[in-house]
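Visitor: Whatever this is, show me its structure:
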Amino acid sequence: MTEHTCDLAVIGSGPGGYVAAIRAAQLGMKTVIIERDALGGVCLNWGCIPTKALLRTAEVYHQMKHADAYGLKAEGVSFDIEAVVKRSRGVSAQMEKGVGFLMKKNKIEVVKGVAKLEKGANAPVVKVKTDKGEDKVKAKHVILATGARARTIPQAGLEPDGKFIWTAKEAMIPDVMPKKLLVIGSGAIGIEFASFYNALGAETTVVEMVDRILPAEDEEISKFAEKQFKKQGMKILTGATVEKLDKGSDAVKATVKTKDGKTQEVEADRVVLAIGITGNTENLGLEALGVKIDRGHVEVNEWLETGVKGLYAIGDVVGAPWLAHKASHEGIICVEKIAGQKGVHPMNVTLIPGCTYSHPQVASVGLTEAKAKEKGHKVKVGRFPFVGNGKAIALGEPEGMVKTIFDEKTGELLGAHMIGAEVTELIQGFGLARSMEAVEEDLMHAIFPHPTLSEMMHESVLDAYGRVMHV
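Guide: This is a model prediction of the structure:
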């Protein structure tokens, strides 16, 4: 048995774990990171990064098919799904090597294996089952960053089988290009896969149990998105549930109960389950230590403490929002609090931007209009359409809008919601504004470059106060 002693042990090397480890190393802490699979976790290997590579392919393919709109000719446009997947996997492999380089650069020891926690004097002891036996890691502090996995439906016949019924992982490495695809769930993951396969020509149906797609987004944005996806040929069933799946020799027949109480059958070559995720809390010894787990996620306080001395948890394993950048920020908060750094603040989830990389893209930060009103704010709302922006017209991307929500009394920017080309890159402008507690005057007086898509952000603010210029 090899024994490691350190200041901090991090279990999991996703965007929460490896960023926490790097920050700890920067602060002079001897750090060990434990990973059972590839460095970078789900995000880099089976989530954020490879899906964006796939969606980039879909975007380029869409543009090639519509080349004539730009005065170009592209004949016989097609794709090779194996090559598409190979490129996506190559991007992930490159990113994994990058994380490995960062570990070496910051002198962080990497232990490959499966971790289990046992009671220790000042913090739990981590035992790691490796391919050579068992290692023991004794640390002053331990951070759980074990991430999450796809949630499944606890109903006979609806379990993923890796062939006909896919989780996100199988959807990233398809064995065939389905002619017909059924996506169950319309959050960011479901909509991204629906957008990818629809763009490549699959007849795509999305089933969502609530009354609108992208239910976490502002209702106006959800409706706009549904309209655009339907224009692209997607079939969307809201207020609907999948009652059962009957698997045949080469396809699946889904029985869907619609909002009017009737049932209809949807045939598909493949089904993607995208109904959320649940934390990886099993087989870690958490229950024996007395760690509280609620609905598959570890309970923590504002400083990411579990209630067990010396044990912390960050990222997807502690619950929503399940976002890589949230996990990274939690990792930094947790480590800086452990190190006694001054000026550390607990996480404010309303400052976390959310992005969906479909076509069109969707991005938001802060409160929706409905949530702002629920919280008692009297609001001013501004809107600006992409069709009023010169850069959007020049790009051939006139479909979209920017919506901003302000507190009428104080001028505080309560929320911003966007749909259209490149809004996932634009949203951080509003994220920074909220972080700096900007009010309407700050945003009105800012000078936005022309011609850019960012001008719509300015115009949306102006619109909220009756000063819009270009509509």
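Visitor: contacts and neighbour counts: CA atoms only from here.
Guide: Fine.
Visitor: Check which residues of stretch 98-114 are buried.
Guide: 99-100, 102-103, 106-114 (16 or more other CA atoms under 10 Å).
Visitor: With stretch 83-91 instead?
Guide: Residues 84-85, 87-89, 91 are the ones in stretch 83-91 that count as buried (16+ other CA under 10 Å).
Visitor: so what secondary structure elements neighbour the longest strand seen in the chain?
Guide: Looking across the chain with DSSP state E, the single longest strand is strand 133-144. Here strand 133-144 touches strand 2-11, strand 125-130, strand 311-313, going by 3 or more CA pairs under 8 Å, 6 or more residues apart in numbering; DSSP states H and E.
Visitor: Could you dump those into JSON lines and include distance to Ile277 and mean neighbour count?
Guide: As requested, these are exported to JSON lines (distance: least, CA to CA, whole Å; neighbours: other CA atoms under 10 Å):
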{"stretch": "strand 2-11", "distance to Ile277": "19", "mean neighbour count": "20"}
{"stretch": "strand 125-130", "distance to Ile277": "25", "mean neighbour count": "20"}
{"stretch": "strand 311-313", "distance to Ile277": "17", "mean neighbour count": "27"}
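Visitor: for those strands, which one sits closest to Lys73?
Guide: strand 2-11 (51.9 Å; CA to CA).
Visitor: Give me the next element, helix or strand, following that closest one.
Guide: Counting by DSSP states H and E, the next helix or strand C-terminal to strand 2-11 is helix 15-26.
Visitor: and for comparison, fold this next one:
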Amino acid sequence: MNTYDLIVVGGGPGGYVAAIRAAQLGMKTALVEREHLGGICLNWGCIPTKALLRSAEMIEQIRQADRYGISVAGVEFDLDQIVARSRHIAGTLNKGVAHLLKKHQVEVYSGHARLTGGGQLEVDCDSGRIDMASGSIILATGARARSLPGIEPDGKLVWTYKEAMTPDSLPDSLLVMGAGAIGIEFASFYNSLGVKVTVVEALDQILPAEDAEIAELADKAFREKGIRILTGTRVIELRKGADSVVAVVESEAGRQEIEVTRLISAVGVVGNTEQLGLEHTRAEVDRGTIRVDEWSQTAEPGLYAIGDVAGAPCLAHKASHEGIICVERIAGEPGVSSLDRAAVPGCTYSSPQIASVGLTEAKAREQGYQVRIGRFPFKANGKAIALGDPEGMVKTVFDEQSGELLGAHMIGPEVTEMIQGYVVARQLETTEHELMQAIFPHPTLSESMHEAVLDAYGKVLHV
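Guide: Alright, predicted model coming up:
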């Protein structure tokens, strides 16, 4: 029996970060991963998709080169090379995670772990079964793409994110089912490469987690790029052909048929809770995720769950932060705070980019706040104009009584980088006074963040 101070099951952004932090705190730590270090995020999600989107961004910029006084004869791209670059980047970072774990002396086991009760688990490795035990076990097994009955991915005509990231050839037309961040990013990527894209969303707005005003601007921008968007619409049936698929969709206006070459299913994820041996514990599973308290503790003493398997928001940075909190709580570190889900920023790396943190205007009003709203368009920002990318807006939501920054929402150039300014401001419990007094460098896109604060209090300068 191999015994440890901590065993982490799953080597994604939650699991490997938790293992490294535990090792830093002097804990003898083991990590079990059945497939690939870095998890879905590093290998099939966050990082390689951004590599693909970077290629798409370059293609768009070259197409618009004449706007900058540059003459380009034509734009050609090699899909195989675009995909190969993305996979190479994922592979490089995978090796980087392995190096970090080795550096911190985390013992890594390649295999499938199964709880057997009493703080013990067994790992099925290529070399045989290994029995392990610890007073503290963290489950960080992640999630997989959700599939709907009758619309299950088959890897050929109906894709998940994996097939969408590694196409052998470009489809002539594509239907993206689901307009959350994943669906919108793929829609943006394929649209930039010249594919005829249709997005179907069951709810009344794309990017349902975002502020309605920002989502409306995104909807308009995507339509102007040629993406067809159908909100309040569900795919209710598929008919597969030899090299195409017919989707029957339904909305209040009735039914229609859409024939496309391929369909991407991006309707969310479900936690990997199966075959973990949870039946040998008191841990509870609710709608595909493991129930935990504010410290990631399950109903089983000494058993924790973090990341996607522990519920939304299913974001890598949320998983990593949960992992650190969980480990430091186990280690008895002073000053540890539980996760504030409202402080978790969200980013969509489409063209245009979308980013947010905190409450939307609607949520703030629902919670009873009297709010002050600030808005500032990028078309009034000198740096955005100079970049030739003046579309979009920064929106702020403040509590009228206290001046607390309740939420911030952006659409436009590089907003996925800018949002961190508001994240830090909320973490420091900054009020409108401090934000208005802060000096923002000129010329920068971040000046729009300042102006959006000023606008909420009737002090905006450049509109």
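Visitor: May I have the TM-score of the superposed chains?
Guide: For this chain pair, the superposition-based TM-score is 0.99 by TM-score structural alignment, normalised by the length of structure 2; 463 aligned residues with a CA RMSD of 0.7 Å.
Visitor: Average offset of the helix or strand that the longest strand of structure 1 is followed by relative to structure 2?
Guide: Next along the chain after strand 133-144 of structure 1, taking DSSP H and E as the criterion, comes strand 148-150. Superposing on structure 2 places strand 148-150 of structure 1 at an average distance of 0.3 Å from its equivalents, by mean CA distance after the TM-score superposition for structure 1.
Visitor: Am I right that Ile373 of structure 2 is in contact with Thr396?
Guide: Yes: the pair Ile373 of structure 2 / Thr396 is scored as a contact, 5.7 Å apart, by CA atoms under 8 Å.
Visitor: Return every residue with contacts to both of those two.
Guide: Common contacts of Ile373 of structure 2 and Thr396 (CA atoms under 8 Å, 6 or more residues apart in numbering): Ala456.
Visitor: the more surrounded of these two?
Guide: Neighbours were counted for Ile373 of structure 2 and for Thr396 using other CA atoms under 10 Å; Thr396 has more, 31 against 20.
Visitor: Okay, and that one sits in which element?
Guide: Assigned by DSSP H and E, Thr396 of structure 2 belongs to strand 393-399.
Visitor: Which residues does the helix or strand that that strand is followed by contact?
Guide: Counting by DSSP H and E, the element after strand 393-399 of structure 2 in chain order, helix or strand, is strand 405-412. For strand 405-412 of structure 2, contacts defined as CA under 8 Å, 6+ apart pick out 210-211, 214, 217-218, 352-361, 364, 378, 389-399, 419, 422, 425-426, 429-432.
Visitor: Which of those residues fall in helices?
Guide: Taking DSSP state H, the ones among the contacts of strand 405-412 of structure 2 that sit in helices are 214, 217-218, 361, 364, 419, 422, 425-426, 432.
Visitor: Now the residue nearest the centre of structure 1. Nearest residue, chain neighbours left out?
Guide: For structure 1, the residue nearest the mean C-alpha position is Leu323 (4.5 Å; CA atoms, centre = their mean). Nearest residue to Leu323 of structure 1, sequence neighbours excluded (CA to CA, 6 or more residues apart in numbering): Asp316, at 7.2 Å.
Visitor: Looking at structure 2, name the residue matched to that neighbour.
Guide: Aligned counterpart of Asp316 of structure 1 in structure 2: Asp308 (TM-score structural alignment).
Visitor: Tell me who's in contact with its match.
Guide: 140-143, 271, 289, 314-315, 319.
Visitor: Equivalent analysis for His377 of structure 1, please.
Guide: His377 of structure 1 sits in contact with 407-408, where contact means CA under 8 Å, 6+ apart.
Visitor: now the corresponding residue of structure 1 for Ile385 of structure 2: how far from Pro385 of structure 1?
Guide: Matched by TM-score structural alignment, Ile385 of structure 2 corresponds to Ile393 in structure 1. Counting by CA to CA, to the nearest Å, the gap from Ile393 of structure 1 to Pro385 of structure 1 is 11 Å.
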